[in-house]
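**Q** return atomic coordinates for the entry below.
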Amino acid sequence: MATEEIRVCGIVQGVGFRPTVYRLAKTYGLCGDVCNDGEGVLIRVSGSEEAITEFLARLQTECPPLARINQLTRTTYEGEFKFDDFVISTSVNNTIKTEITPDAAICPQCQQEIFDPFSRFYRYPFTNCTHCGPRLSIIRAIPYDRCNTSMSAFVMCSECGKEYHDVENRRFHAQPVGCHVCGPAAWLERADGKSVTASMFSMLDDVDAVCTLLQKGEIVAIKGLGGIHLACDATQETVVQKLRQRKKRYHKPFALMARNVEIIEQYCIVNAKEKELLTSSAAPIVLLQAIGKKVAPSIASGQSTLGFMLPYTPLHHLILRRMNRPIVLTSGNLADEPQCIDNDEAREKLGTIADYFLFHNREIINRVDDSVVRVVGDKVQTIRRARGYAPAAISLPSGFDNVPQILAMGSELKNTFCLLREGKAILSQHLGDLENAAAFNAYQENLNLYLNLFEHQPEIIAIDKHPEYLSSKLGKELADTNKIKIYPIQHHHAHIAACMAENGIPLDSPPILGIALDGLGYGHNGTLWGGEFLLADYRKFQRLATFKSVAMIGAKQAIYQPWRNTYAQLVAANLWDDCEQKYTDLEIFKFLKNKPLKLLNQLTEKGINSPPASSVGRLFDAVAAAIGIYRDECSYEGQAAIAMEAIVDVSSLNNDKETLIYPFSFSFLDSIYCIDPRPMWQALLNDLQQQIPQSIMAAKFHKGLANTIVGMVKHLSQENLISQVALTGGVFQNRILLEQVTKELQILGIKVLTHSLVPANDGGLSLGQAVIAAAQLIHES
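**A** I've put the predicted structure just below:
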């Protein structure tokens, strides 16, 4: 007989792991116990060695759907063993090392129960079990027990209690379990405060009434899993426009939800990989190619894709039961503010937007936005990492195993922060743009929560080098207060390191070539970068090449007024005089002549509010404005570039004729190669004069830029040993550019690293900051 202690680490709490252990232990006639503690799950077991080995083998193959075993260690148990059967013991509180499970979409069994008139969960909008339901959104502390969640406010009835304590039941120790008798409840309110009566609708209950309201063209605020959403019929243009005006979100695409995949397929192409994502337990918003039936035109104007998700809570399923068309389901907030999570806050902030509210009385502890993904080739590309994915830990490559605890503060936009310890990185959910005061407050609240949840005491804080980022300022304050070391990390180096880390590049690997293209990031000596070729490892980098720096006239204004970038590019290319002589009939020339060019020139010459930037993001804006796309104003960063990607002529893109490619030139200046777009602008102005269609010009630009990037890699490969290239930064969320560059580099025999687990945009930056700080610390040690 053997007596062993077995430690299991990973996502093993709140996912039905202990019942699985119990069932298998009983099957093999083992004695002992299993319990949750701060490190994960602890099993003490006695039986024959053969039985224990088979028990553990089956435990790994029959792991519950939401569980993930990262590590399983066996040691001989030396203590007093008092068990003559196998039992589930009470949770133990000690140092927190376990992981928190992301919120999970409703499982098929629970979905069946809410539509079964003979089930006690029939039409219960908060039905869940150990295989599904809320996790991060309701948790206050670890271990994940009911007393540490917002479900502590609800005392289980005898029926729920019986299932909760029945080890053979699917709801054994399902912490959010409840029913019509004892659990949370939902109700409908009118935004104008008047009473809602059953006689107003033909309805089964308040949840069912929401469907009728949506069909009638009303806007309903719906309190869901990780926040409050605003919903309306996605096929009624009048109500979609009304929602845009009231919410002050004038152009950014709206997310859509449909009852099932079959309805989505009426509006979009859905391949096998995309269907797998839609129906997964993460249930993200998936960007899909639009075809067939049309939604309201203003859902995603200027885009060729629609963002669809399936119902992921019983509440959603019950609302959409009678809905045969898509609905808008967008964050319940005023533009740029965090999503509302509290009923009173929603009444105050959304009362002028929504006509009705569907509330419930289960508190949302942690705000969790919907995740956004797309499939490029056969690989998933994460655009926003939140519900369903966060805060699942990301295992780091070899070499990072014994690093002390590190906190990385992330960026200013699309912020996430990262806790690094013991070879794992825990990224927060997407927290938004910190320049908004409410978002910055929410960022600080979430940071404190995570530090407490995981009992994380950082010995190092990593920040972005930009001195004005609020995340960097807060990082400095925390470092000063706690007297710990701070590591300022260069923005694009962090992008590349994040890509390396999620692709498993070991710490001691030789440098790779990272290509980081984005809107902008703080470079050396106060300059702004955004089109960089860096030879980098985790510790350091060398800048080998860049795009030509061009003034961002008006600084931040250049992000939202694309014409400013067009003018700056033409001046930098010494082509403005040509425009005044040869291209006076062009619309873009006439448009720019009406702007205060004399003032703009003075600002540029004197360096006032016009920092030079090597930004490829702004180059995209400049080209889009020149060919007539969102020339004057954009309401969000990248809007013009996204619209230009959407109109690309595919036949031109796939044609290898050199006449269908805009050329760029290289030069070597101050020990660095520089990509100059001047030839591209000359060719583009000629095309404008010849009235070449926008779609063909957009294709020629994409193709030319991709060829230029690949050409630079070829050139740099002759001088440096380059076998791997990492493609990162927000610009590489452009599907066409990413696919073109990847395909051509692979033809050259170069391994291409791209993002999947974390976003290529600034949402993945904190991971890069954390691993760079770790590598530098290890080197110093």
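**Q** from here on, contacts and neighbour counts on C-alpha atoms
**A** OK.
**Q** is it true that Ile559 touches Arg618?
**A** Yes - between Ile559 and Arg618 there is a contact under C-alpha atoms under 8 Å: 7.1 Å.
**Q** which one's more surrounded, these two?
**A** Shown here are Ile559 and Arg618; by other C-alpha atoms under 10 Å, Arg618 has more neighbours (31 against 25).
**Q** got the contact list for the more buried one?
**A** By C-alpha atoms under 8 Å, 6 or more residues apart in numbering, the residues touching Arg618 are Gly519, Ala558, Ile559, Pro562, Asn565.
**Q** that one belongs to a helix, doesn't it?
**A** Yes - applying DSSP: H, G, I helix; E, B strand; the rest coil, one finds Arg618 inside a helix.
**Q** need the helices for the stretch 351-500 of the chain, in chain order.
**A** Using DSSP state H, counting those that start in this stretch, the helices of the stretch 351-500 of the chain run over residues 437-453, 470-482, 491-502.
**Q** for Ile627, find the nearest of those helices.
**A** Set against Ile627 and scored by C-alpha to C-alpha, these come closest in helix 491-502, at 29.3 Å.
**Q** contact partners of the closest one?
**A** 394, 396-397, 464-465, 514-516, 521-523, 530, 532, 534, 536-538, 540-541, 726-729, 753-758, 760-762, 764-769, 771-772.
**Q** where does Asn70 sit: helix, strand or coil?
**A** strand.
**Q** number of residues surrounding it?
**A** By the criterion of other C-alpha under 10 Å, Asn70 has 12 neighbours.
**Q** what separation do you get for the closest residue to it other than its chain neighbours and Met151?
**A** Using C-alpha to C-alpha, 6 or more residues apart in numbering and skipping the chain neighbours, the partner closest in space to Asn70 is Gly10 (4.7 Å). Gly10 sits at a distance of 24 Å from Met151 (criterion: C-alpha to C-alpha, to the nearest Å).
**Q** also Cys157?
**A** Distance from Cys157 to Met151, by C-alpha to C-alpha: 13 Å.
**Q** neighbour count for the two, which is higher?
**A** The residue with more neighbours, out of Cys157 and Met151, is Met151; 23 against 14, by other C-alpha under 10 Å.
**Q** second input sequence below; structure requested for side-by-side comparison:
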Amino acid sequence: MMTSAAVRGGLRIALHGVVQGVGFRPFVYRTAVSCGLTGDVRNTSGHVEIHAFGSEPALAAFLDRLAREAPAEARIDRVETSPLDAAPPAGFGVRTSSDVDGGGRESPPDLATCDACLRELFDPLDRRYRYPFINCTDCGPRATIVADLPYDRSRTTMSGFPMCPACAAEYRDPADRRFHAEPIACPACGPRLCWRTVGGGPIAYGEDALAEAVAIVDTGGVIAVKGIGGYQIVCDAQNEAAVARVRAGKCRPRKPLAVMVPDVDDAARLGFLGATEVTLLTGTARPIVLVWRWANAPLADGVAPALPEVGVFLPYSPLHHLLLRELGRPLVVTSGNRGGEPIAIDPDTARAVLGPLTDGILDHDRPVLSRYDDSVARVVAGAPRLLRRARGYAPASLALPAPAPEPVLAVGAHLKHTAALAVGDRAVLGPHTGDLESAETFAAFEQVVTRLGRLWAVRPRIAAHDPHPGYLSTQYATARFPRGERVPVQHHHAHVVATAAEHGVREPFLGIAYDGLGYGDDGTLWGGEILLATYTGFRRVGRFGRAPLPGGAAAVRHPARMALGYLYGAEDLGGQAIPDALAAGLLGRLDAREVDVVRRMVRRGLNAPLVSSAGRLFDAVASLLGVADDAGYEGEAAILLEAAAAGHETVDALRWRLVHRDGLWVYDPAPTIVDALERAAGEPVGMVAARFHAALAEVTVAFAESVQCPTRTVCLGGGVFQNRRLAEAVLAGLRAAGFDAYLGERVPVNDGGISYGQAAVAAARLAGKG
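**A** Presented below is the predicted three-dimensional model:
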């Protein structure tokens, strides 16, 4: 930043970062006027530009206040100043935005309704009383409505709603909270609600539409609601029949549903809230937060069956506030889709897909340009950790350890998909798309890629992708980018690099990646990997013992098959085998013909690839202990195993063994499985599950201590570390052993963070940096 001594007459100031859509121009205006400056401020395609004239002390004070007093949701990454040799104008104004691209574009996330707007929403004397689209410069839709940058009304879906005189006056008034609030609206000029019956057109508008929706939910019905980032399905969270109907309609038999409540006090009636949970719940992002559920929580059993936690969140739009105020009870608010499909964002899709699942649609006429699901977070080791990065967080950019010499598109993985765009020293991590397992979700992924390129005004020259040839994201990259313009990034390397890059790790580090499955460099399937890594490459130094995956994907859906894989085909690491007699409970539950088929598959190596996977080991143990033989959703068996361990806080670990084989440290799971089955004959299953978690934590620390490496920095990655019990034990164990241990916070450790890791690796390789 330039010092005041260098100022001559005036300054041109360029501010880069998140400085559009967060009330930054009004802040600049008020600050400049209070400092006695003249000049102007405007948005450009890539930054905010200020022309400021005044005395040297006033300009110095202005620069200082820009840094110290910026709006809470702003982020200033870089300040550029240069002298201005021009006659100062008479006052300070806000100029028309410029399309000239100044680089460093940032599109702001959506912001939850602020307290000031909320007071107006329920003030009978306010002209926006009960108006479902109330907003100001501090809150409201952003990423979901913006078509292009700079962020101006004309480039949003509000362009079709001309401001009435009253709104226009507020928009132009520097003293008003809505000064240059681009989505500004009121009942006279803005969007309006309508109620659509199933298969029919609108039959009610405004308050009447809201009343129709409330009446349906109040009597046990199910409705669709057009939210900020797409349609949602809503019902009474205390009504078992309504919850069961939502599950049946979404083809979601057991995966937990999120619950929206009016405020923190209501959330505290459902589960335990620590200070970090409260901060997450009440912040402007308003994610779903997983909290420990009280035994007497007033919720239907079907909301989160067999789980000790429940996902809770607070209303983030005025319409949500109105619904909750009218109904006065917790509501299930879940994505408006059928299983495996993207959430609906346009009225035609909503009517076709959600109409048959609901009793009507609470719709409105403000278009949604970008599909944004709700973000999900969990507090682990005292810190907030995103499990799904979407509304409220995306598309805010993240720093890269090495700037990308040219734009890179990171196409992500297959499950929990995100895409990322690396431009310069920042990576833009797009919103959660879902699992790329249908044509509809793949089309949604293509839309995200197109939109990222448009908003950041770049055409990616390089694609970073997973080597797995079966991933649709990989196929997208290979179909659109020539071989010389593609950077393959091994799956588990991307996992640990995502954590390292987020935390600004610079030196080589030990990466520990535990997940379900990823394509390994040796052609086998990995998932329990210890890597000595830099940003440009890695060396595998440890792994989990291998077992066959009988039937491939069928074993992922049926953990009992994975248990049989360990029982009949666990890698011989010179230790004890797993006796069939110990698995009598499992074998007694299964059809003898299926057991025989799996045994022959394993022994003949037919459709039973070997995997070194932590996630699949969790599945196998869950089945062997009788916790889960089948998985209704990805990761269910491991989630239930963690749930079973709840309440058993201090336990000794099961037996475990590390061996050195072919230059690698290898964890032999057989002694752990045998010990688990022996103890299960006399101990509660929950106690054995807790001992299993303790064993995996000890094994992880032992890996770090056994590997000969020059670093004491450990970065954890992979979906298994979503497990709070395991992650906390591993972090505590590593830190007690003298390691600097890191786990993702703003970037999901699951496959939702893969694209960020890919972007960081590709940028570093292209820049020739480690």
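**Q** TM between them?
**A** For this chain pair, the superposition-based TM-score is 0.95 by TM-score structural alignment, normalised by the length of structure 2; 758 aligned residues with a C-alpha RMSD of 1.9 Å.
**Q** where do the helices sit along the stretch 551-700 of structure 2?
**A** With helices called from DSSP H, counting those that start in this stretch, the stretch 551-700 of structure 2 shows them at 553-557, 559-569, 584-589, 592-604, 614-624, 636-645, 670-680, 685-706.
**Q** can you redo those as JSON lines with distance to Arg657 of structure 2?
**A** What follows is the helices of the stretch 551-700 of structure 2, written out as JSON lines (distance: least, C-alpha to C-alpha, whole Å):
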{"stretch": "helix 553-557", "distance to Arg657 of structure 2": "25"}
{"stretch": "helix 559-569", "distance to Arg657 of structure 2": "16"}
{"stretch": "helix 584-589", "distance to Arg657 of structure 2": "24"}
{"stretch": "helix 592-604", "distance to Arg657 of structure 2": "24"}
{"stretch": "helix 614-624", "distance to Arg657 of structure 2": "15"}
{"stretch": "helix 636-645", "distance to Arg657 of structure 2": "22"}
{"stretch": "helix 670-680", "distance to Arg657 of structure 2": "7"}
{"stretch": "helix 685-706", "distance to Arg657 of structure 2": "8"}
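**Q** of those helices, which is nearest Val730 of structure 2?
**A** Of all these, helix 685-706 comes closest under C-alpha to C-alpha, at 4.9 Å.
**Q** need the contact partners of the helix or strand that comes right after that closest one.
**A** Heading C-terminal from helix 685-706 of structure 2, the first helix or strand you meet, by DSSP states H and E, is strand 713-717. Outside of strand 713-717 of structure 2, the residues within contact range by C-alpha under 8 Å, 6+ apart are 492, 495-500, 508-514, 704, 739-744, 749-750.
**Q** how about strand 713-717 of structure 2, which residues of structure 1 does it hit?
**A** The alignment of strand 713-717 of structure 2 onto structure 1 (TM-score structural alignment) covers residues 724-728.
**Q** thinking again about what came up before, in what helix or strand does the residue nearest to Asn70 of structure 1 lie?
**A** Using DSSP H and E, Gly10 of structure 1 sits in strand 2-11.
**Q** relative to structure 2, what is the average displacement of the match of strand 713-717 of structure 2?
**A** Compared with structure 2 after fitting, stretch 724-728 of structure 1 deviates on average by 1.0 Å (mean C-alpha distance after the TM-score superposition for structure 1).
**Q** can you tell me what Glu337 of structure 1 aligns to in structure 2?
**A** Aligned by TM-score structural alignment, Glu337 of structure 1 pairs with Glu341 of structure 2.
**Q** mind listing what its match touches?
**A** Applying C-alpha under 8 Å, 6+ apart, we find Glu341 of structure 2 in contact with Gly434, Ser438, Glu440, Thr441.
**Q** how much space separates the aligned partner of the third one in structure 1 from Pro125 of structure 1?
**A** In the superposition onto structure 1, Glu440 of structure 2 corresponds to Ala438 when matched by TM-score structural alignment. With distances defined as C-alpha to C-alpha, the gap from Ala438 of structure 1 to Pro125 of structure 1 amounts to 30 Å.
**Q** go on, Phe400 of structure 1?
**A** From Phe400 of structure 1 across to Pro125 of structure 1, the span is 43 Å (C-alpha to C-alpha).
**Q** what is the neighbour count of the nearest residue in space to Pro83 of structure 2 that is not next to it in sequence?
**A** Leaving aside its sequence neighbours, Pro83 of structure 2 sits nearest to Leu11 (C-alpha to C-alpha, 6+ apart; 4.7 Å). For Leu11 of structure 2, the count of nearby residues is 25 (other C-alpha under 10 Å).
**Q** which one in structure 1 is aligned with Leu11 of structure 2?
**A** Leu11 of structure 2 maps onto Glu4 in structure 1, by TM-score structural alignment.
**Q** my read: its match touches Ser46, true?
**A** Yes - between Glu4 of structure 1 and Ser46 there is a contact at 6.4 Å, judged by C-alpha under 8 Å.
**Q** do a quick rundown of the strands in the stretch 51-200 of structure 2.
**A** Assigned by DSSP state E, counting those that start in this stretch, the stretch 51-200 of structure 2 shows strands spanning 75-83, 92-94, 193-196.
**Q** what's the most buried one of those?
**A** strand 193-196 (a mean of 24; mean count of other C-alpha atoms under 10 Å).
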